[in-house]
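Asks: The sequence isn't on hand, but the structure is:
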């Protein structure tokens, strides 16, 4: 049974905070792999991604190419439409019945878990690894007991990088070095993304 962490998101663009989050979760929860799954249309984000699906997946693959335990998947992009975690997990479990899946989420999303689409079904199928960031205090006693039992809390260094801010940096003509892997910055410049 392989233990796999799932990192979902728009990755518009992927950056070092995403990679450090994946590494932190993998080490703390003894994951065998972390799979990065760009969303087609995220249900909790009102604005559509600026880069195309193909470009976001390409940036993910460039960012993770040096870590053999990281993998990019196009499962939600192929499905299209709004990306719900329950649909992704059901599809992954059918494809990989000998894998155990765990969603990796930031502390800002932990309190929202009971409101996820078809949450009661989802909790039966997957575990959660919550990254405890110092800037986002956790109040786990606010979560229903069944959710607390499915949640592993992993420490996460305080790294305040957001894709929104990176897009603004590009538009302002500023460098992305030290925010994203060099290959990702080169891809963004080559394709004139976010200008």
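Replies: Yep, it's here. Everything quoted here is computed from the prediction, not taken from an experiment. Numbers count the residues shown, from 1 in each chain.
Asks: C-alpha only now, for contacts and for neighbours.
Replies: OK.
Asks: OK, contacts around residue 128?
Replies: Applying C-alpha atoms under 8 Å, 6 or more residues apart in numbering to residue 128 gives the contacts 102-105, 150-152.
Asks: tell me the secondary structure for it?
Replies: Here residue 128 is strand, with the state taken from DSSP: H, G, I helix; E, B strand; the rest coil.
Asks: and the gap between it and residue 18?
Replies: Per C-alpha to C-alpha, to the nearest Å, residue 128 is found 16 Å from residue 18.
Asks: now the helices for this protein?
Replies: Assigned by DSSP state H, the chain shows helices spanning 16-28, 53-64, 75-79, 85-95, 107-110, 119-125, 145-149, 163-171, 182-190.
Asks: so can I have CSV of those helices showing distance to residue 4?
Replies: Output for the helices of the chain, formatted as CSV (distance: least, C-alpha to C-alpha, whole Å):
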stretch, distance to residue 4
helix 16-28, 9
helix 53-64, 15
helix 75-79, 15
helix 85-95, 11
helix 107-110, 19
helix 119-125, 13
helix 145-149, 18
helix 163-171, 24
helix 182-190, 24
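Asks: Show me the one of those helices that comes nearest residue 136.
Replies: Between residue 136 and those, the shortest gap by C-alpha to C-alpha is with helix 107-110, which sits at 6.0 Å.
Asks: contact partners of the closest one?
Replies: So helix 107-110 is contacted by 130-133, 136-138 (C-alpha under 8 Å, 6+ apart).
Asks: of these, closest to residue 157?
Replies: For the contacts of helix 107-110, the nearest to residue 157 is residue 133 (6.4 Å; C-alpha to C-alpha).
Asks: put this beside the first:
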């Protein structure tokens, strides 16, 4: 990738040529993806190109650790929709470690495992500005930010404060107001979800009578 932006956690972006060297740069974008939609894909693709990442992996959780637990459909269905959603984009991939492990998903434990398994990789963990707002409540946050080769990437959200004392690399991404909860509600009401999520994902939802 030429002309993309390379960031450090303490310095502004600088224009650069393609990243050289042997270390891989991988983005991790976690979520329930219930279902995956076009805003998810937009964020993953934009951050991947902005930071010259080799890959951006969407990582579905088994059970989210948040206080407001979400009721999600089965993991195999969410994973199948993710595979359909990323078809044709070689930048995007899937990290299914949390699904295989099961139970509550904590970022610290997941990233520690990935870093130990792939010592040649720098990881960029992508979160929205609304998640940045309460990083201080994350499980073992002080240990998480000290992990080697780990970086937080923040995507600004219009209704979030988008500020933190923790080291975060901010990437500007076009604002697209799409949510999984709204898509589920539209499907229940029999409304159109065209252009809110990939056509193959919409067809899969219809074929399997999901969210009805």
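Replies: Okay, I see it. Keep in mind that this is a model prediction, so the values were computed, not measured.
Asks: care to give me the TM-score?
Replies: The TM-score (TM-score structural alignment, normalised by the length of structure 1) is 0.92; 188 aligned residues with a C-alpha RMSD of 1.3 Å.
Asks: Give me the buried entries from the contacts of residue 128 of structure 1.
Replies: 102-105, 151-152 (16 or more other C-alpha atoms under 10 Å).
Asks: Can you flag which of the contacts of helix 107-110 of structure 1 belong to strands?
Replies: 130-132 (DSSP state E).
Asks: Please produce a markdown table containing those residues, extended by distance to residue 63 of structure 1 and neighbour count.
Replies: Putting these into a markdown table (distance: C-alpha to C-alpha, whole Å; neighbours: other C-alpha atoms under 10 Å) gives the following:
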| residue | distance to residue 63 of structure 1 | neighbour count |
| --- | --- | --- |
| 130 | 22 | 24 |
| 131 | 20 | 25 |
| 132 | 23 | 22 |
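Asks: Which of those residues sits closest to residue 88 of structure 1?
Replies: residue 130 (18.7 Å).
Asks: Kindly provide the distance from that closest one to residue 108 of structure 1.
Replies: 9 Å.
Asks: same question, residue 118 of structure 1
Replies: 20 Å.
Asks: Serialize the ones in strands among the contacts of helix 107-110 of structure 1 to JSON lines and add fields for distance to residue 48 of structure 1.
Replies: What follows is those, written out as JSON lines (distance: C-alpha to C-alpha, whole Å):
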{"residue": "130", "distance to residue 48 of structure 1": "25"}
{"residue": "131", "distance to residue 48 of structure 1": "25"}
{"residue": "132", "distance to residue 48 of structure 1": "27"}
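Asks: Tell me the one among those residues nearest to residue 164 of structure 1.
Replies: residue 131 (20.1 Å).
Asks: Nearest the geometric middle of structure 2, what residue?
Replies: Taking C-alpha atoms, centre = their mean, the centroid of structure 2 lies closest to residue 29, which sits 1.9 Å from it.
Asks: got a list of what that residue touches?
Replies: So residue 29 of structure 2 contacts 44, 56-59, 125-127 (C-alpha under 8 Å, 6+ apart).
Asks: What's it aligned with over in structure 1?
Replies: In structure 1, residue 29 of structure 2 lines up with residue 7, judged by TM-score structural alignment.
Asks: what does residue 113 of structure 2 give?
Replies: For residue 113 of structure 2, the residue aligned by TM-score structural alignment is residue 91.
Asks: Measure how buried that match is and give me the count.
Replies: Look at residue 91 of structure 1: counted by other C-alpha atoms under 10 Å, it has 14 neighbours.
Asks: what does residue 10 of structure 1 give?
Replies: Neighbour tally, residue 10 of structure 1, other C-alpha under 10 Å: 21.
Asks: Correct me if wrong: it contacts residue 47.
Replies: No: between residue 10 of structure 1 and residue 47 there is no contact under C-alpha atoms under 8 Å: 10.5 Å.
Asks: if I look at the alignment partner in structure 2 of residue 129 of structure 1, how far off is residue 50 of structure 2?
Replies: Aligning on TM-score structural alignment places residue 129 of structure 1 opposite residue 153 in structure 2. For residue 153 of structure 2, the distance to residue 50 of structure 2 equals 11 Å [C-alpha to C-alpha].
Asks: ditto for residue 152 of structure 2
Replies: 14 Å.
Asks: same question, residue 44 of structure 2
Replies: 10 Å.
Asks: same thing with residue 74 of structure 2?
Replies: Taking C-alpha to C-alpha, one finds residue 74 of structure 2 at 33 Å from residue 50 of structure 2.
Asks: Any figure for the gap between the nearest residue to residue 125 of structure 1 once chain neighbours are set aside and residue 187 of structure 1?
Replies: Of all residues not flanking residue 125 of structure 1 in the chain, residue 89 sits nearest, at 7.3 Å (C-alpha to C-alpha, 6 or more residues apart in numbering). Using C-alpha to C-alpha, residue 89 of structure 1 is found at 30 Å from residue 187 of structure 1.
Asks: Name the residue in those two with the higher neighbour count.
Replies: residue 89 (18 against 15).
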